[in-house]
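Colleague: Take this sequence and fold it.
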Amino acid sequence: MEKGDDLKIDYIEFNVADIAAAKAFYGRAFGWSFTDYGPSYCEFNDGRLTGGFTNNQPPRPGGGPLVILYADKLEEALEKVEHAGGKIVKPITAFPGGRRFHFLDKDAYELAVWSKT
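Modeller: So this is what the prediction gives:
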């Protein structure tokens, strides 16, 4: 770890029903890259943050923290999520500092995407 990394988000892990489906969704929607570590674990990298997909336990739909991604072009991100099979559960809305929408992925995890504009 580097100086300044203390108490910062470092990794996010999702329990998923199907690792290949999770890779297809996040790869298609956001361009993430992946490293497989056997049949039950895959690390993802979004270019800034790493995390993992595992099928060692069943998915925890609706549970856990809300993971928020950033997008320069919010409408394009929403279209990509829908095209990849995500379900929009909160349309684009404004908040102090920007706009965002919420969606469910293939395992019913709720995430959000925000933009300054």
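Colleague: alpha carbons only for contacts and neighbour counts from here, please
Modeller: Will do.
Colleague: biggest helix in the protein, by residue count?
Modeller: helix 19-30 (DSSP state H).
Colleague: Also this sequence, please, to line up against the first:
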Amino acid sequence: MSNHTIVIPAADLEAATAFYRTAWGAEPHTETPYYVGFNLDGQEIGLNPNGERDQMTGPVVYWATDDLAAKVAEVEAAGGTVVRPVTEVGGGTSLALLTDPAGNQVGFITQG
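Modeller: Prediction:
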């Protein structure tokens, strides 16, 4: 796994998938109703149809960590605010979404 994943909110997953297939000239490696994933030269970029529900305000970089709860606590102590607490999203993957002091979103992910 790369050390980060970029996730783009995409309410209309079908339209977004078609757009990014063309824009990036690539086929997704994963295509499910809850996530479409592309690997572009080793960079994971995913489309999330539930981005609005997940309170994403735009594309988010999810940084990989081995201890998600500890990382969230560290980031909160550094002035971050939890937007979406640690959530198991399937396949042994969990993530959390926070904002920095200026309101920019940053995510953290772990895969079990």
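Colleague: Give me the TM-score for this pair.
Modeller: Scored by TM-score structural alignment, normalised by the length of structure 2, the superposition of the two chains gives a TM-score of 0.47; 60 aligned residues with a CA RMSD of 2.0 Å.
Colleague: got a list of what Asp36 of structure 1 touches?
Modeller: Contacts were defined as CA atoms under 8 Å, 6 or more residues apart in numbering; by that measure Asp36 of structure 1 touches Cys42, Glu43.
Colleague: Check which residues of the longest helix of structure 1 are buried.
Modeller: By neighbour count with 16 or more other CA atoms under 10 Å, helix 19-30 of structure 1 contains the buried residues Ile19, Ala22, Lys23, Phe25, Tyr26, Gly27, Ala29.
Colleague: Same question for stretch 32-40 of structure 2.
Modeller: Of the residues in stretch 32-40 of structure 2, those scored as buried under the neighbour-count criterion (16+ other CA under 10 Å) are Tyr35, Val36, Gly37, Phe38.
Colleague: picking that back up, give the next helix or strand downstream of the longest helix of structure 1.
Modeller: Downstream of helix 19-30 of structure 1, the first helix or strand assigned by DSSP states H and E is strand 33-36.
Colleague: Report all helices and strands that the helix or strand following that next one contacts.
Modeller: Helices and strands here follow DSSP H and E; after strand 33-36 of structure 1, the next one along the chain is strand 41-45. Under the contact definition 3 or more CA pairs under 8 Å, 6 or more residues apart in numbering; DSSP states H and E, strand 41-45 of structure 1 sits against strand 33-36, strand 50-54.
Colleague: Sounds good, over and out.
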